[in-house]
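Chemist: Sequence and predicted structure below; questions after.
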Amino acid sequence: MKRSLLTEGGGVPIGLAIAGANRNDFKLVRETLESLPIPRPEPTDEAPQGMCLNKGYDYREVRALLAEYRFTPHTRCRGEEAEAIKQESG
C-alpha cells in the first residue's frame, strides 16, 4: 500500500491519499492536494506557500500541478541529493 501524506510546516498531517504499492509517488500529488479537509488560504506575493518535495517528484507534470495550485516548489532535482550528501561528507 502506498500512502501519500501532506503535512504543514510543523509536521502535522493535513492531507492523505492511498493507492496500490505499485503506483508512482508523483501520480498521487493531485489526489493528495485535493484531500485537504478545509479550504487552503489563498497564496499571495506577500504570503507565498511553499511545497517541499524530494527528487521522486521531479517531473514536469508535478511542476505544472504545483503552479496550478499556486505553490512555490522546493523540489530536489534527480541527482542533486546524492551530490549534496557527497559535498557534506567530503
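Modeler: Cool, the structure landed. The structure presented is a predicted model; accordingly, all values stated were derived computationally and were not measured.
Chemist: from here on, contacts and neighbour counts on C-alpha atoms
Modeler: OK.
Chemist: those helices in the chain, which residues are they?
Modeler: Secondary structure of the chain (DSSP state H): helices at 29-34, 60-68, 80-89.
Chemist: show me what contacts the spatially most central residue of the chain?
Modeler: By CA atoms, centre = their mean, the mean C-alpha position of the chain lies nearest to Leu53, the distance being 4.1 Å. By CA atoms under 8 Å, 6 or more residues apart in numbering, the contact list for Leu53 reads 73-76.
Chemist: which of the helices of the chain is buried the deepest?
Modeler: helix 29-34 (a mean of 17; mean count of other CA atoms under 10 Å).
Chemist: Next one for the comparison:
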Amino acid sequence: MKGTKDHVVVEGGGLPLGLAISGAEVHDQQVALATLDSIRVPRPHGGRPRRRPRGLAADKGYDGQAVRQGLRQRRIRASIPERRYAHRRKRGRKPLSDVVLSGGRWVVERSHAWFASFRRLRVRDEKTSVMHQAFQTVAAMFMCLRRLLSPLPVTS
C-alpha cells in the first residue's frame, strides 16, 4: 500500500503538541509512543519543556499491551476503549477507562480537519517525508497563531 498516515497529539482545545508521520501500512500502535515522544511544551518561566501529558484519550486502534505498558512507564493516565476480541478469553483485571478523558476524542478529529484545510497537506506532492513533516509543522504554527489572534468570547 502506498501513502502516508499523519499522527497528531493535541491538547484539550485542539492545538497540536506533537506530530509524526508513518507509512500507510504501519499500524497506529507502532507509532503511538514515538508520537508521544515528540511532545515538547515550553514552560512559562523557563526550565525544561514539559514532555508528558497528564492524560491521554485514544481510540480502539491504540488498544494494545505495548502501548498501555509504555503509557504506564511514562505515568500517563490513559482512556483507551478495549477492542472486542470474540475469539479469546479475557484474563486479569480490566483496563480502566476514564470517562472525563474519553469524551474528548472528537477534538483530535477536528484537528485533522484543520490540517486538511491546508491544501499542501491534503494533496501530498512532496517526495520526502521530511518536507511533508515541515509543512505539517508550518500548518501547526498557523493553527496556533489563529488561536492567539482570534478574539476572546465575551462572558457576562
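Modeler: Received the coordinates, thanks. Small disclaimer: the values here were computed from a predicted structure and weren't measured.
Chemist: quick revisit: and the helices of the first structure as a markdown table, adding distance to Leu6 of the first structure?
Modeler: Output for those, formatted as a markdown table (distance: least, CA to CA, whole Å):
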| stretch | distance to Leu6 of the first structure |
| --- | --- |
| helix 29-34 | 7 |
| helix 60-68 | 13 |
| helix 80-89 | 21 |
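Chemist: ok, how many other residues are close to Pro49 of the second structure?
Modeler: Using other CA atoms under 10 Å, Pro49 of the second structure is surrounded by 12 other residues.
Chemist: Then Arg78 of the first structure?
Modeler: By the measure other CA under 10 Å, the count of residues near Arg78 of the first structure is 14.
Chemist: so how far is Asn24 of the first structure from it?
Modeler: Separation of Arg78 of the first structure from Asn24 of the first structure (CA to CA, to the nearest Å) stands at 15 Å.
Chemist: now swap in Arg30 of the first structure and tell me
Modeler: According to CA to CA, Arg30 of the first structure and Asn24 of the first structure sit 13 Å apart.
Chemist: Now list the buried members of the contacts of Leu53 of the first structure.
Modeler: Buried members of the contacts of Leu53 of the first structure, scored by 16 or more other CA atoms under 10 Å, are Thr75.
Chemist: could you dump the contacts of Leu53 of the first structure to JSON lines with distance to Ala19 of the first structure?
Modeler: Formatted as JSON lines, these follow (distance: CA to CA, whole Å):
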{"residue": "Pro73", "distance to Ala19 of the first structure": "24"}
{"residue": "His74", "distance to Ala19 of the first structure": "24"}
{"residue": "Thr75", "distance to Ala19 of the first structure": "22"}
{"residue": "Arg76", "distance to Ala19 of the first structure": "24"}
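Chemist: Which ones among the contacts of Leu53 of the first structure map onto strands?
Modeler: 73-75 (DSSP state E).
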